[in-house]
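> Pasting the sequence and the predicted coordinates here, then a few questions.
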Amino acid sequence: MSDSPRLAGKRALVTGGGRGIGAAIARRLAADGAAVAVNYVSNRSSADTLVAELTDKGYQAVALRADVSDPDQTRVLVDQVVAAFGGLDILASNAGIEHFGALESITPADFERVFRTNVAGQLFATQAAAAAMTGGGRILLTSLISARIGVYQHTLYAASKAAVSAMVLNLAPELAERGISINAIAPGGTATDMAAEVASRYIPPALRDASAEAVIKSMTALGRLAEPHEIAAVAAFLLSPDASYLTGTTVEAAGGQR
């Protein structure tokens, strides 16, 4: 049996990789042996700090700026990864933006902004990455538990994440012809700084007088939020050879959230 890490020799791109779940995925893929490109759009400091952390541990990592809502920038990003690492084997598409709003408040600009990043951004990241991959490539997009459960005034965001699950289902047979698998991960509530900013919006109006701890316990079988590294562990499995018979699937990592 080989003692090599299971992703030794693989080249990975993590979009939205500078913090939160994306950073946890980058750390896990690096620990599993992959060279990792950490993509960011605005927070260069976080991305650089993460890359310094990884390289100090002896891992291969670079930080690359690109706004994945712009397909031209995404294509350049993939070209930069290929130039840096000599190829691309793994895409973990994690970049996304949040949105809450009542029906009457949603504007065409809101729709364009959310779907441009959460749906088009992931579609064109997949397009660019697949073009650079050979057989054995693995792609993971990010959906969310909100695509399945109702959350108050979360319609636009949830719709964008449901579209992601539809994309992986329909892209699977096409990419399988090229030896590439594609899946999605749907996290539930996760303890990140981004989530903390909107955590109260996920609580149903009828429960907003209750404590956050009580609400979390009532909504999840495990009775707690996920830690980013727990979501990253599921992502790493889906991007590894161990998931060789999985494609076109959205895997929930939600602690039994209901």
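Ah, there it is.

> going forward, measure contacts and count neighbours with C-alpha atoms only.
Noted.

> Which helix runs longest in this structure?
Ranked by number of residues, the top helix in the chain under DSSP state H is helix 155-176.

> which is the next helix or strand following that one?
strand 181-187 (DSSP states H and E).

> Relative to the whole chain's centre, how far out is that next one?
Here strand 181-187 is found 8 Å from its chain centre; the criterion is C-alpha atoms, centre = their mean, to the nearest Å.

> That one - contacts with which helices or strands?
Helices and strands touching strand 181-187, as assessed by 3 or more C-alpha pairs under 8 Å, 6 or more residues apart in numbering; DSSP states H and E, comprise strand 138-142, helix 155-176, helix 228-238, strand 250-253.

> Comparison target, given below:
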Amino acid sequence: MTSSTDRVAIVTGGSGGIGRVSVERLARDGLAVVVHYAGNKDRADETVASVVDAGGRAIAVGGDVADEHRMGAVFDAAEQEFGGVDVLVHTAGIMPLSPIAQLDLDTFDRVQRTNVRGTFVVDQLAAKRMRAGGAIVNFSTSVTRLQIPGYGAYAASKGAVEALTLILARELRGRDITVNAVSPGPTATPLFFEGKTPEQIDGIAGANPMGRLGTPEDIAEMVSFLAGPARWVNGQVLYVNGGAA
């Protein structure tokens, strides 16, 4: 495996929430980072600036995560700017909530396109183009175990992400590339807070054995581990949720 100062990471959804904190953590670990964004270029540029101001290396590249041509260009940029790709951290996803009986099918299709097809697209590119010693870190959710009403479409998409993760890990036999999925529990990000009352947020935090919500930094700690020293962790779904059932 190349040294951390020679390693290059692509972080999808790297302009906010868990993605941004993961970018900053990987940069502190010595990796050059490609900050992928879907629509918010200004926020991605701010993330890049925070890395560069701290002495790191980063660029921002936009694109629809489910578009293989746009995401191919993200990998092209990583190779042209930094020499290759060693780590993929795929945080990009959407989470509209609705009971299954009331969910509009167009919304269901949009969730599956972004979360399932998007994962397939970037994982396929990584499988073809990642250097030996690499690490693919997909994102699932603890909701696949918690079965919270309203999360049907999202949990279904993340169940598919877990299946892709476990199969790809075995398909990459002999490549020295690990493939794992991180499954956060409720985490204090804008995506989590959207549409919830203060009472709901307090209830969710209080139900956790640790008595709080997770933070993006908690999740980035696992990303750093899987992207770097965790060479014997492969084909796993790791629940990072403070002990939520």
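Sure, I can see it. Note that this is a predicted model, so its numbers are computed, not measured.

> So after superposing, what's the score?
The TM-score (TM-score structural alignment, normalised by the length of structure 2) is 0.94; 244 aligned residues with a C-alpha RMSD of 1.7 Å.

> hang on, the earlier thing: can you tell which of the helices and strands packed on strand 181-187 of structure 1 is closest to residue 27 of structure 1?
Judged by C-alpha to C-alpha, the one of those that comes nearest to residue 27 of structure 1 is helix 228-238, at 8.4 Å.

> That closest one vs structure 2, average distance?
Average distance between helix 228-238 of structure 1 and its aligned residues in structure 2, after superposition and using mean C-alpha distance after the TM-score superposition for structure 1, equals 0.7 Å.

> For that helix, grab the matching residue range in structure 2.
The alignment of helix 228-238 of structure 1 onto structure 2 (TM-score structural alignment) covers residues 216-226.

> which outside residues touch that stretch?
Stretch 216-226 of structure 2 has contacts (C-alpha atoms under 8 Å, 6 or more residues apart in numbering) with 17-18, 21-22, 25-26, 29, 89, 135, 137, 180, 182, 184, 187-189, 233, 240.

> Tell me how far the equivalent of residue 25 of structure 2 over in structure 1 lies from residue 9 of structure 1.
Residue correspondence, TM-score structural alignment: residue 25 of structure 2 in this structure matches residue 28 in structure 1. If you measure residue 28 of structure 1 against residue 9 of structure 1 using C-alpha to C-alpha, to the nearest Å, the figure is 15 Å.

> Between these two, which is the more surrounded one?
When residue 28 of structure 1 and residue 9 are compared on other C-alpha atoms under 10 Å, the one with more neighbours turns out to be residue 28, at 19 against 14.

> Check the mean deviation of the helix or strand harbouring that one from structure 2.
Element membership for residue 28 of structure 1 (DSSP H and E) is helix 20-31. Between helix 20-31 of structure 1 and the aligned residues of structure 2, the post-superposition mean distance stands at 0.3 Å (mean C-alpha distance after the TM-score superposition for structure 1).

> corresponding residue for residue 78 of structure 1 in structure 2?
Taking TM-score structural alignment as the criterion, the aligned counterpart of residue 78 of structure 1 in structure 2 is residue 75.

> I'd say that match and residue 86 touch.
No: using C-alpha atoms under 8 Å, residue 75 of structure 2 and residue 86 do not qualify as a contacting pair, with a distance of 10.7 Å.

> one step back: Provide the aligned range in structure 2 for the longest helix of structure 1.
The aligned range for helix 155-176 of structure 1 is 152-173, by TM-score structural alignment.

> gap between that stretch and the chain center?
When distances are taken as C-alpha atoms, centre = their mean, stretch 152-173 of structure 2 is centred 13 Å away from the chain's centroid.

> what do you get for stretch 97-104 of structure 2?
Relative to the chain's own centre, stretch 97-104 of structure 2 is displaced by 25 Å; criterion: C-alpha atoms, centre = their mean.

> all helices of the stretch 51-200 of structure 1, in order?
In the stretch 51-200 of structure 1, the segments counted as helices under DSSP state H, counting those that start in this stretch are 71-85, 108-115, 121-132, 155-176, 193-198.

> what's the third one in contact with?
For helix 121-132 of structure 1, contacts defined as C-alpha under 8 Å, 6+ apart pick out 68-71, 74-75, 78, 82, 87-88, 91, 93, 95, 115, 137, 139, 141, 164, 167, 175, 180.

> same question, the longest one
Judged by C-alpha under 8 Å, 6+ apart, the contacts made with helix 155-176 of structure 1 from elsewhere in the structure are 98-101, 103, 106, 111, 114-115, 118-119, 122-123, 130, 141-144, 146-148, 181-184, 247-250.
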